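Fold the stuff below for me.
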Amino acid sequence: MQTECSLIEIAIVGAGMAGLTCAQQLHQAGYDVVVFDKSRGVGGRMATRRAQGTWADHGLRYFEDSPEGDLTALLSLLRDRGLIHPWTDHVQELGPDGQLRPSRDRHPRYVAALGINSVAKFLATGLTLHREHRVSAIAPTPAGQWHLTFAPPTPDVQAPDPVLAKILVLAIPAAQALDLLAPVPQIPGESLAALEAVTFDPCMTVMAGYRPHPTLENLDWQAIALPQDPLLSWISLESSKRSLPAAPVLVLHSSPSFAAENFDAPNLTEAAHALLQRAASVLQISYWQQPDWLQVHRWRYAIPQQSHHDRALAATQPAPWICGGDWCGGEGLSSAYRSGFAMAHQVNQWLEGRPLKGEQAWMDLVSEKL
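Have a look, this model is predicted:
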C-alpha cells in the first residue's frame, strides 16, 4: 500500500503563520513542499468569520510588532501594499473599579481591510496546499520516510489518499503534535516530554452583529482589555476596523477560566449570552444583550502558557521531523514567525543547504501577485 502513495519531499502540517513562513522559505528555495491543513481555509488563528454581509476577526485580534522588531519588515510590506492599515495605537483597559482607562501600552495595531485572514491568503500565495486534510496517523517506513494517513473530512466523504514524505514538519499546537508522535515507538522520549510540558489556555470567541443604534454612535473606544475580569478578557468593536460605515459588530474573548468551564457545554449559545450580558453590565450598554445575529467559536489552544524554550523541536529518529509554532520561544504571532524561519533553516540543513530568501520571500510574493 505504501509503495502506491505519492512521494513528496517536505510535508508541512498546519497552515498558520509558522507553517506558511516555513513553507514559503522552502518552496522559494526550490524544494517540493506540500502543506496540509485540517480546516477549510488557511491561517490558523489568523481567522475571519463572514456573516450577514460583514465579517469579524475571531482569532488573532490585530497585527502588532514585537519589542524586538521581528515583524517590522513584514508589517511594513503589508502596509505599503495596502493589505493592512493602522487601527489604534492603544486599547482601553477596565480597572478593578469598573472604570475605563487608556492602556499604558501604546504602540501601533494594524488590521486588514478585508479581515485578517486575507493576509494569511497572501502569505500562502503559490504554495501547494490541501485543505480539509486532517492527519490521523503518521508512521515511519523502512526506507526512512513518513507515511501520512488522513481522516475523512465528513462521515459521507472518502478520506484523502495517504502520502509519503521525506521530511515531516508539524506546525501545529504541541498537544496535537504529541497526539501524532506519541504512538510512534522510535520517537525520542525527551522530545515527547518536551511536548507534554507545553500548555495552553483555551478561549471562547463570541461574534455579535447589531442594527445601528444611537447608543453605539458615540463610543470613544475601539477595544477594551479586561485583565482581571472572571468572564471576559477582551471586547472589540469590530466594525471600527473598517473605514466605511458598517453595521456594528462586537467581538468578545472569554477569560481562560470561563472557556475551560464552558468549552464542552451542550449549549454554546447560553455561554455566548452570558458573555454578552457581562459586557453589557461592565460597559452599562444594555443594547449589547440584543444582537441581530450571534456566532461562537472555540479555541482549545488559544494562548501558550508554558512554552518550549527553543524556536523549534526536531529529531532525525525514526525519520526527520520538526515541530514549531507560537508555543516555541515565547508566545504570539512573532514567536510563530520566528519558529517558521527556524524550521525552514533546519529542514534546509537536512537537505541540500540551498540559499534561503529570508524576508525577501515576501517581496517576491508581491511581485508574483502583481
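
switch to C-alpha atoms for all contacts and neighbour counts from now on
Noted.

out of everything not next to it in sequence, what's closest to the residue nearest the centre of the chain?
Within the chain, the residue whose C-alpha comes closest to the C-alpha centroid is Arg45; the distance, by C-alpha atoms, centre = their mean, is 2.4 Å. Sequence neighbours aside, Gly59 is the residue nearest to Arg45 in space, at 4.6 Å (criterion: C-alpha to C-alpha, 6 or more residues apart in numbering).

check contacts around the one you found.
45-48, 205 (C-alpha atoms under 8 Å, 6 or more residues apart in numbering).

nearest to Ala137, of those residues?
Taking C-alpha to C-alpha as the measure, Arg45 is the one of those closest to Ala137, at 23.4 Å.

Is it correct that that closest one falls within a helix?
No: the assignment for Arg45 by DSSP: H, G, I helix; E, B strand; the rest coil gives coil, which leaves it out of any helix.

Here is the second sequence; please produce its structure so I can put it next to the first one:
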Amino acid sequence: MQKPSVLIVGAGIAGIACAQALHRAGVSARVIDRGHKPGGRMASRTVNGRTVDLGAAYFTAEPGSGFADVVAGWVGHELARPWTDTIAVAGPDGIQRSSTGPMRYAAPGGLRGLVVDLARGIDVEQGVTVEQVAAGEVDGQRYDTVVLAMPDPQARRLLDAASTLREKLDDGSGWGPSIAIVLEWASREWAPFHAAFVNDSPDLSSLADDGDRRGDAAPVLVAHTSAALALKHLDDPDGAIVPVVDAVRRLLSLKDAPVQSFAYRWTFARPTAQHAEPFLLDDGIAVCGDAWGERSSVATAWASGDALGQAIAAR
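Predicted structure coming up:
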C-alpha cells in the first residue's frame, strides 16, 4: 500500500511542529514555503551586518507543556536563553511602570534559528508558491491531507471558491497589521529596559531592546507600529520610519536620532480574536497556527501544529 502523504504549506513554527508530529508517527510529510528560509513570523533578518528579530519579540513556555520540553532542548543547546520576566509598560511620553509575568525567552542567534533547528530531519522546500488548494489537492497534485500553516486570510485566499472551509476562516478583518522598524544608534543612550508595551500611542504598540535580548549590547531597538499607522503605510513601509523615530525618541527621552533604520511590513501580524479549537481539519484540508488556541503566541502556534500532526496521524 502507498504510504499516506501530507503536504504542509508554510514553514513557520506551526507548520514545522505539525511535520515533526507526523514524522514521529511515521507519516510522510513534506513542507513547502514561498520564503527563502523557514521561520514565518519568527523572522530574523541581517540588517547592517547583524541579525535582528523582526517578528515575535520573544516567547514563553508553560511549565509541564510539550512546548516547554522543546524549549528546554533549545536552552540546553544554547540556541535559546531565559531573557526576562519583567516588561515595561509605557505611554506615549515615557515608561510608566513595569509588569512581572512569565519568563520570556530569546534566541542569541535570532528566533528564526529555532525554527530551522526544529526542522531538522524534515523535508522542507523553500521558494515554492502555491496558487490553489482543493480537497486533498494542491495545484493539481494529490495528497491525503493538505495543511495550511498560515494566517486565516492567507489560507482563505488559497482555497477553492467552492470550499465550505472558507467561511470558517477570517477574511482579514480580524487580523491587525504591523510594521517592524529597526533603529540603530551610534551608542546606547537610553536607560536600561528589556521591552515595553506602549499604550495609547497612535504610532507604537511595542518596543524591544534587541541588543539586550540578543545579549550583545548592540545599540539597536526594534519597534512595532500600531495597527493604525501600519494601515497607512502598507504600500510604503519606509513611510512609517519618521513617526516611529519621533515616538521612540520622545518615549525614551533620546537627544540624538538613530544613525540607521529599516522597515519590514507584516500585513497579518496577529489575530484580534482566537478560534476556540486548536486547529481546523475537514475534507482533506487542515489549518493551524497562532490563531488556534487561547491566545496568539509562539507557544500556541507550536501547540496547534503539534496537535494537528497528531490528529492527522491518528486518522
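
Please tell me how far the residue nearest to Arg45 of the first structure sits from Ala361 of the first structure.
For Gly59 of the first structure, the distance to Ala361 of the first structure equals 25 Å [C-alpha to C-alpha, to the nearest Å].

got it, and Thr88 of the first structure?
Going from Thr88 of the first structure to Ala361 of the first structure by C-alpha to C-alpha gives 28 Å.

picking up where we left off before, the residue nearest to the centre of the first structure contacts Ala18, doesn't it?
No: Arg45 of the first structure sits out of contact with Ala18 when judged by C-alpha atoms under 8 Å, with a separation of 11.1 Å.

Now do the strands in the stretch 51-200 of the first structure.
Along the stretch 51-200 of the first structure, the segments classed as strands by DSSP state E, counting those that start in this stretch run 54-57, 84-88, 92-94, 100-102, 109-112, 128-130, 134-140, 146-151, 163-170, 199-209.

which part of the second structure lines up with the third one?
Counting by TM-score structural alignment, strand 92-94 of the first structure pairs with residues 88-90 of the second structure.

Could you check how many residues crowd around the aligned residue in the second structure for Ala314 of the first structure?
Taking TM-score structural alignment for the superposition, Ala314 of the first structure sits opposite Leu281 in the second structure. With neighbours defined by other C-alpha atoms under 10 Å, the count for Leu281 of the second structure comes to 17.

quick revisit: how near is the residue mapped onto the residue nearest to the centre of the first structure from the second structure to Ile13 of the second structure?
For Arg45 of the first structure, the equivalent position in the second structure is taken to be Arg41, counting by TM-score structural alignment. Counting by C-alpha to C-alpha, the gap from Arg41 of the second structure to Ile13 of the second structure is 8 Å.

How about Ala263 of the second structure?
Taken as C-alpha to C-alpha, the span from Ala263 of the second structure to Ile13 of the second structure is 23 Å.

who's more crowded, the two?
For the pair Ala263 of the second structure and Ile13, the greater number of neighbours falls to Ile13 (33 against 20), based on other C-alpha under 10 Å.

Now do the same contact list for the corresponding residue of the first structure for that one.
Aligned counterpart of Ile13 of the second structure in the first structure: Met17 (TM-score structural alignment). Taking C-alpha under 8 Å, 6+ apart, we find Met17 of the first structure in contact with 43-44, 46, 120, 325, 333, 336-337, 340.

Which residues are in contact with the residue lying closest to Ala217 of the second structure once chain neighbours are set aside?
For Ala217 of the second structure, the nearest residue in space outside its immediate sequence neighbours is Gly211; the separation is 4.2 Å by C-alpha to C-alpha, 6+ apart. By C-alpha under 8 Å, 6+ apart, Gly211 of the second structure lies in contact with 217-221.

Need these in a markdown table (columns: secondary structure and neighbour count).
Written out in a markdown table, the entries for the contacts of Gly211 of the second structure read as follows (DSSP: H, G, I helix; E, B strand; the rest coil; neighbours: other C-alpha atoms under 10 Å):
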| residue | secondary structure | neighbour count |
| --- | --- | --- |
| Ala217 | coil | 13 |
| Ala218 | coil | 18 |
| Pro219 | coil | 18 |
| Val220 | strand | 23 |
| Leu221 | strand | 22 |
